[in-house]
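[1] Would you be able to build a 3D model of this:
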Amino acid sequence: MTGNESHSTGRIRREWTAMTERAQSGRGLILLSVAAGWLFAQGLRFVLPGILPTITASFPSTSDTQAGIAVTVLWATYGVVQFPAGIAADRIGEARVLTASLLLGAASLLAFTFTPVFGLFVVATGLFGAATGLYGPPRGTLLARVFADRADRAIGLTLAAGSLGAAVLPAIASLVVDGFGWRATLGLAAPGFALAGVAVYLTAGRAESGERNETPDLDDNSDATDSSTVTQSIGSSLWVAAKSIWNPQAGLATLAAIVMYFGYQGITALVTTYLVDHKGFVQAEAGVLFGGLFLVGALSQWLAGRIATNRRSARVLAAIAAVSVLPLVGLVVFDHRLLVAASVLLIGVRMGFAPVSNAFIIRCLPPDVEGTAWGVVRTALFVVSSLASTMVGVLADAGQFDGAILGLAGLTGVAAMLYLGLPSCQARRLLDRV
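    Below you'll find the predicted structure:
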């Protein structure tokens, strides 16, 4: 090799290294901004049930059933918009949908100021659920694409950030709500949503713009596509998405995830009410324990994401579901405050299933309709599971609060058995990428 060739090779190697480092840095900023947005979106969604005893006390004659309905509305609206959010992510890009979600979330938090009656509170709750619901599908597909080599870990870190928000923000809200009032407490989080939206736009948005600029236009008249063609394209995408969801791998994984989310929604919706009304805790104590549940959840999600990278995902999911039965039973059986507190905290272990389940299902979906299909899956997950809080509320008013929690424990055991029958999607996804 001549001196000039050696010099040229060395220069190319240095340029390649510098480009790789810039790419890695850009990926890190995308992960950081998306995780920060999820911290606020997830955290505030659990501030509402975290301070629910204080909220319902401000509306005379509000029952556990009504409280459960409010939480159902929160999660149902969150679930309904998952599907259109997935379509929007495929059409206009994940970054724009993520940014819109955070800015609308900030606006909807301010809407709680105008809720003098419980009915308007439920409406505001629905608006907030819909705003944050836009975040889920593009968050998952963006990270799965940007971190294709380690999607489990990236999604796990992001969900762990959300769990951290769900731990810290409800705990803080429970401590300050008596001094500020619940409406002002919620409104204080609006600036955080707005700042997170700007951060996502500046990182993920610019990255998407670069990708579009690098992709040549095959048809200069593409903008002239008529509405009928767009409608037909959406219909075709829906058909392909539906077929992909009903394959044995994705279908069984989705069913198991629905069962796990059902238990998750049912217990987190009214656990603070259960602690206050049945276990002798005060609002501040219940709120801090509720936040601690999500700290355990954050650790569980981080650990599960790392383990699933090197282990069969189905076995990790089955183990998490099986272990998650125990704290639900303990919450009912134990009367000692320390044991009850430990049971509440260990409920967070079940949250470790989310990053592994999300990455597993996404790997089973065709890349060309990934956002649409994932939106359909998430709509099913959250709309069905949102009914759990109303079910628990109705049973609580009927004097069967303990029975409701034990029923959730039984369903969690069913999920463990479903996961044991789950095959792997990895081989299929690798073939799809060839």
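[2] Could you use CA atoms for every contact and neighbour count after this?
    OK.
[3] buried set for the helix or strand containing residue 154?
    Assigned by DSSP states H and E, residue 154 falls within helix 151-180. Using 16 or more other C-alpha atoms under 10 Å as the test for burial, helix 151-180 gives 151-175, 177.
[4] again, but for stretch 119-128
    121-128.
[5] ok, residue 311 to residue 255 distance?
    Look at residue 311 and residue 255: by C-alpha to C-alpha, to the nearest Å, they are 22 Å apart.
[6] likewise residue 195?
    To residue 255, residue 195 is 36 Å away according to C-alpha to C-alpha.
[7] The residue nearest in space to the middle of the chain: what's it in contact with?
    For the chain, residue 136 is the residue whose C-alpha lies nearest the centre (C-alpha atoms, centre = their mean; 5.6 Å). The contact partners of residue 136, by C-alpha atoms under 8 Å, 6 or more residues apart in numbering, come to 82, 378.
[8] one more time with 7 Å, if that's ok
    Residue 136 makes contacts with residue 82, as judged by C-alpha atoms under 7 Å, 6 or more residues apart in numbering.
[9] what distance separates the helix holding residue 154 from the middle of the whole chain?
    Put simply, helix 151-180 sits 12 Å off its chain's centre (C-alpha atoms, centre = their mean, to the nearest Å).
[10] still on that earlier bit, looking at residue 311 and residue 255, which has the bigger crowd around it?
    Using other C-alpha atoms under 10 Å as the criterion, residue 311 and residue 255 rank with residue 255 on top: 17 against 12.
[11] I'd like the next helix or strand past the helix or strand containing the more buried one.
    Following DSSP H and E, one finds residue 255 within helix 248-278. Note on helix 248-278: by DSSP H and E, the next helix or strand toward the C-terminus is helix 283-310.
[12] Tell me the buried residues in the next helix or strand after that following helix?
    Per DSSP H and E, helix 283-310 leads on to helix 313-333 as the next helix or strand towards the C-terminus. Applying a neighbour-count criterion of 16+ other C-alpha under 10 Å, one finds 313-332 buried in helix 313-333.
[13] Another sequence for comparison is provided below:
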Amino acid sequence: MRLTGGRARAAASQYDVLLAVSGLWFVVQFLRYLLPPLFPTFRVVFGVGPTATGALFSALMVGYAAVQFPAGTVADRVGGPSVLAAAGVAFGGAAVLAAAAPTFAVLFVAAVLVGVTTGPHKTVAVPLLSRRYPDRPATALGVMDTIGQAGGAVAPLVVAASLSLALGWRAAFVVGAGVALVTTVAFVRCVGSDGELSLRSTIETTTDEQSLDSEARGRDTEDTDAPTGWAGYRAPFADRRLVGFLLVTMLFSFAWNAVSAFLPLYLVDAKGVPPAMAGLLYGGFFAVSVTQAAAGPVGDRVGPFRTLVVLLGVAVVATAVLVTTTDTVVLVVVVVVAGLGFHGFRPVRDAHLMTLVPSSGDAGVLGIVRTLMLGAGALSPVAVGYVASIASYDLAFGGVVAVLAAAVGLALLTR
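    The predicted model follows:
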């Protein structure tokens, strides 16, 4: 029994890092997606329009995108866990600033800081978890994304509770700051007690580990004379498959940020859905992110590329129906189905990316990919807000459908 108990504890301890990293991702998503359900409140409190609220979310995403490559290079040098811990402290502080913002200008600065401080997480976490769980990377990433997206699902519920209980919108950011502190402390304690990691653990592996990792990913072991420094980060982009899939991720990011930022307002203004119901549907859109835990194992079993193409197709069809229907029941169904496609796509996207980037310095390369991907995504909220202001939300979301369809076509062409 002691042996069995010991084995059980050892097996459970293997997932401590996954759960700790996922807990931080939960807070990242919670803070990022506090903003969209507060757009109607900001319009009243600060007297701003849809272009300004779209610019607020775009500013957050620009800050988020800008730190991807720097965070990756720092993680390659000083250790991913150190970067994650420092970021946890920093985004807790950014949430405090947002809670105290007296003007829209200060809130704008706080949004940028939330973006900058939450930005390092996934660039560091994806290679770290892929190395830690090399036999099931898509599964590990699916678990992280599922737990993280629960933060996105909880965010509008916390906003609704804060407003209905007359606590005010600022209380939602105070909650975020408190949870950030708790999860960061838990992560540091987990890393401190882990047998394989320390706060200064780098993401690079030994030569033997690189060989095994390369074999598992279906790639050749890197040449010992491979370029280093900036040249080493630039060299992988000579691969047509990586560049092509980078463009796919950029198109997806544009569409994802448009939908995630404006879905509540779109449902209210274009479809006539009551605000309370729109908030519930927005929460449901994130609640179905639990399917990411299933998408990961499917990606490990049948291949991440095949899985991501199917899920991207689901997102295209559901978003197209969202634009064309006015039936309430159909709206409920397509919001859920769109959530399945959008959320399920991301863990298998990341797993596929890790088959295209080299093992050495992968956090830096992934940082470049995510900088471009998120930079494209940062443009979409302000673009959608502008089109909605001068034309209609239906036209803006129709453009999103076209972007998603282009992503599917490009993925098939550049496989």
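[14] just checking, what packs against the helix holding residue 255 of structure 1?
    helix 3-50, helix 283-310, helix 370-397, helix 401-420 (3 or more C-alpha pairs under 7 Å, 6 or more residues apart in numbering; DSSP states H and E).
[15] and that helix, how far from structure 2 on average?
    Helix 248-278 of structure 1, aligned to structure 2 and superposed, deviates on average by 1.2 Å (mean C-alpha distance after the TM-score superposition for structure 1).
[16] Where does stretch 256-275 of structure 1 end up in structure 2?
    With TM-score structural alignment applied, stretch 256-275 of structure 1 matches the range 248-267 in structure 2.
[17] what comes up buried for that stretch?
    248-267.
[18] what about the nearest residue to residue 202 of structure 2 once chain neighbours are set aside, neighbour count?
    Nearest residue to residue 202 of structure 2, sequence neighbours excluded (C-alpha to C-alpha, 6 or more residues apart in numbering): residue 79, at 3.9 Å. A count of nearby residues for residue 79 of structure 2, using other C-alpha under 10 Å, gives 22.
[19] Please report how far residue 79 of structure 2 lies from residue 346 of structure 2.
    Taking C-alpha to C-alpha as the measure, residue 79 of structure 2 falls 24 Å from residue 346 of structure 2.
[20] and what of residue 44 of structure 2?
    34 Å.
[21] neighbour-wise, which of these two wins?
    residue 346 (24 against 10).
[22] any idea which element residue 351 of structure 2 lies in?
    Assigned by DSSP H and E, residue 351 of structure 2 falls in helix 328-356.
[23] ok, and for that helix, which residues are buried?
    By neighbour count on 16+ other C-alpha under 10 Å, the buried set for helix 328-356 of structure 2 is 331-332, 334-356.
[24] Stretch 184-195 of structure 1 too?
    Going by neighbour count (16+ other C-alpha under 10 Å), the buried part of stretch 184-195 of structure 1 is 184-187, 189-190, 192-195.
[25] Just the endpoints, please. Distance across it?
    19 Å.
[26] Which stretch of structure 2 lines up against that stretch?
    Taking TM-score structural alignment, stretch 184-195 of structure 1 hits residues 171-182 over in structure 2.
[27] And residue 9 of structure 2, how far from residue 321 of structure 2?
    Counting by C-alpha to C-alpha - residue 9 of structure 2 and residue 321 of structure 2 are separated by 48 Å.
[28] oh sorry, the question was meant for residue 175 of structure 2
    The spacing between residue 175 of structure 2 and residue 321 of structure 2, counted by C-alpha to C-alpha, is 36 Å.
[29] Quick one: residues contacting the counterpart of residue 168 of structure 1 in structure 2.
    Under the alignment by TM-score structural alignment, residue 168 of structure 1 pairs with residue 154 in structure 2. Neighbour list for residue 154 of structure 2: residue 30 [criterion: C-alpha under 7 Å, 6+ apart].
[30] which residue packs closest to the corresponding residue of structure 2 for residue 41 of structure 1, ignoring adjacent ones?
    Under the alignment (TM-score structural alignment), residue 41 of structure 1 maps onto residue 28 of structure 2. Nearest residue to residue 28 of structure 2, sequence neighbours excluded (C-alpha to C-alpha, 6+ apart): residue 118, at 5.6 Å.
[31] and that neighbour, what pairs with it in structure 1?
    Aligning on TM-score structural alignment places residue 118 of structure 2 opposite residue 132 in structure 1.
[32] Point out the other helices and strands that the helix or strand hosting that match packs with.
    Element membership of residue 132 of structure 1 [criterion: DSSP H and E] is helix 118-133. With contacts taken as 3+ C-alpha pairs under 7 Å, 6+ apart, helix 118-133 of structure 1 sits against helix 64-80, helix 94-111.
[33] Try it again at 10 Å.
    Other helices and strands packing on helix 118-133 of structure 1, by 3 or more C-alpha pairs under 10 Å, 6 or more residues apart in numbering; DSSP states H and E, are helix 3-50, helix 52-57, helix 64-80, helix 82-92, helix 94-111, helix 370-397.
[34] and it, how far from structure 2 on average?
    Once the two models are superposed, helix 118-133 of structure 1 sits on average 0.9 Å from its counterpart in structure 2 (mean C-alpha distance after the TM-score superposition for structure 1).
[35] Nearest to residue 214 of structure 1, out of the helices and strands packed on helix 118-133 of structure 1?
    Nearest to residue 214 of structure 1, of all these, is helix 3-50, at 14.9 Å by C-alpha to C-alpha.
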